[in-house]
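A.B. asks: Test case, fold it:
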Amino acid sequence: MAGGAEGRDVIPDFSEKFQKDFETLLKWRRDVRRFKQEPLPEGALDHLLQLADLAPSVGNSQPWRIVVVDSAEARGRIIASFEAENEEAARTYSDDKALAYRQLKLAGLKEAPVHLAIFCDDDPEQGHGLGRLTMPETLAYSTVSMIHTFWLAARAEGVGVGWVSILDPDAVTEALQVDAGWRLVAYLCVGYPEEEHIDPELERARWQARTPLASRVIHR
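C.D. replies: Sure thing, here's the model as predicted:
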């Protein structure tokens, strides 16, 4: 059937197989730290970003600003920020925990073929302020929604994503010379995974296991 009632879109049929495949996708969406240096095919990144741009946003503001970090100089400054902040973080733990922390693989900055810095425009003209007068942070939440959409789209095509949060946002903003009104939300490494695991790396390293959902659901 090519169409429904006049002026209406046809509702898609999300089959039971699709639903199971989607559940599998969620289970296999991992935070990747180990990347092959193999580049993505031409046009693949643009396609994934087009899918990510379908994400919802408060007031239809689309506040995300995506910087593709290609230059060796900019990447070098990002890596330097990570190394400095990572060492500072290690010092906050006791000796035994600090040793375990330093053994974790927390970034794929030197291996991943694609680096994306995702910013949020904290005062976009688009959207005319709708829905964010009392909760302006919904702009950042919308940006995270876009990131998760990108993540799932990438995973569905065999591409891995790693979110690097051990960075100085001011250093990243300065290194990339972006608008001062933009706020760093995420720095993503993107590429083909070197290895595939259904369980999180932090769980395999015995840093932190997942906990039951019931411990986080509250009824009032």
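A.B. asks: going forward, measure contacts between C-alpha atoms and count neighbours the same way
C.D. replies: Noted.
A.B. asks: Tell me which residues touch the residue nearest the centre of the chain, please.
C.D. replies: The residue lying closest to the centre of the chain (C-alpha atoms, centre = their mean) is I147, at 4.4 Å. The contact partners of I147, taken as C-alpha atoms under 8 Å, 6 or more residues apart in numbering, are A52.
A.B. asks: With the one 3 residues further on instead?
C.D. replies: The contact partners of F150, by C-alpha under 8 Å, 6+ apart, come to L48, L49, L51, A52.
A.B. asks: I have a second one here; can you model it like the first so I can compare?
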Amino acid sequence: MTSFNSEERELLHRILRARRDIRHFRPDPVPEDMLARILEAAHYAPSVGFKQPWNFILIRSMEVRSQIKNLFEEANKEELEKLSGDERSDLYSRLKLEGIMESPLNLAVTCDRDRDAPFHLGQGQMPEMDLYSTCLAVQNLWLAARVEGIGVGWVSIIDPEKTAKILGLPNHIQLVAYLCVGYPIEFKDRPMLEEAGWKSRLNLADLVYEDRWGQPAK
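C.D. replies: Alright, predicted model coming up:
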């Protein structure tokens, strides 16, 4: 079994801490060999029942991306209205929460709910495990992109059903992540929302329990 030395362990933790949600992109295209490595890393994610339920849709069409951007604008307006009277409303209105048109590549990550049907190993009691597995593929992709100097931004402020229609997804294919991918203007030292004052990182010790909910770990 492969073992890792202290420098390699520290490198992994450096990569984890350096990951950022990117919203500002340079127009330079992502090299195809680099994209292939990033997708391969995603494909090596763990999956329950070794189902590998993911697919990756590379979206380069500006027409398709314009439609997605319109969905974002609609949804973002609704989200802002929810903050009416909230002191964070002005801050929210100034946040840049997507890079759909600026990034050289958009990438949709989907989950095939019917893959390996009719028996889904490991999903009998928790049928959503294929969705969680697909999220692990997204995390692998994100970290591999960071190592390559490529930024990733997850756009969640879009209607998933309307997005699925634009992308032509069959009924058994579920959208998990809509990503903006490309070289970032910069990788900031802190997460964008923390830097903007939206929220600070929580204290890990407050989030770790032992044996049962709410019982602090020793």
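A.B. asks: Restricted to buried residues, select the contacts of F150 of the first structure in PyMOL.
C.D. replies: Buried subset of the contacts of F150 of the first structure, written as a PyMOL selection, criterion 16 or more other C-alpha atoms under 10 Å:
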select buried, resi 48+49+51+52
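A.B. asks: In TSV: the contacts of F150 of the first structure, plus secondary structure.
C.D. replies: Below are the contacts of F150 of the first structure laid out as TSV (DSSP: H, G, I helix; E, B strand; the rest coil):
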residue	secondary structure
L48	helix
L49	helix
L51	helix
A52	helix
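A.B. asks: still contacting in the second structure, which of the contacts of F150 of the first structure?
C.D. replies: With both residues aligned by TM-score structural alignment, their matches' C-alpha atoms under 8 Å, the contacts of the contacts of F150 of the first structure that the second structure also has are L48, L49, L51, A52.
A.B. asks: Is whatever residue of the second structure lines up with A80 of the first structure within a helix or a strand, and which one?
C.D. replies: A80 of the first structure maps onto N70 in the second structure, with residues paired by TM-score structural alignment. N70 of the second structure is part of helix 62-82, with elements assigned from DSSP states H and E.
A.B. asks: Beyond that helix, next helix or strand please.
C.D. replies: Downstream of helix 62-82 of the second structure, the first helix or strand assigned by DSSP H and E is helix 89-94.
A.B. asks: mean shift of the very next helix or strand once past that next one relative to the first structure?
C.D. replies: Using DSSP H and E, the helix or strand that directly follows helix 89-94 of the second structure along the chain is strand 105-112. Strand 105-112 of the second structure, aligned to the first structure and superposed, deviates on average by 0.9 Å (mean C-alpha distance after the TM-score superposition for the first structure).
A.B. asks: Which part of the first structure matches strand 105-112 of the second structure?
C.D. replies: Aligned by TM-score structural alignment, strand 105-112 of the second structure falls on residues 114-121 of the first structure.
A.B. asks: ok, back up a step: isn't there a strand covering the residue nearest to the centre of the first structure?
C.D. replies: No: using three-state DSSP, the secondary structure at I147 of the first structure is helix, not a strand.
A.B. asks: Tell me which residue of the second structure lines up with it.
C.D. replies: Using TM-score structural alignment as the criterion, I147 of the first structure maps onto V138 of the second structure.
A.B. asks: Relative to A117 of the second structure, how far out is its match?
C.D. replies: Distance, V138 of the second structure to A117 of the second structure, using C-alpha to C-alpha, to the nearest Å: 23 Å.
A.B. asks: Need the nearest residue in space to the counterpart of E186 of the second structure in the first structure, chain neighbours excluded.
C.D. replies: Counting by TM-score structural alignment, E186 of the second structure lines up with E195 in the first structure. Here the nearest residue to E195 of the first structure in space, its sequence neighbours aside, is R34; by C-alpha to C-alpha, 6 or more residues apart in numbering that works out to 7.0 Å.
A.B. asks: what do we get in the second structure for the one you found?
C.D. replies: Structural alignment (TM-score structural alignment) places R34 of the first structure against H24 in the second structure.
A.B. asks: What count of nearby residues applies to that match?
C.D. replies: 23 (other C-alpha atoms under 10 Å).
A.B. asks: so what's it up against?
C.D. replies: Listed by C-alpha under 8 Å, 6+ apart, the contact partners of H24 of the second structure are G99, E102, S103, P184, I185, E186.
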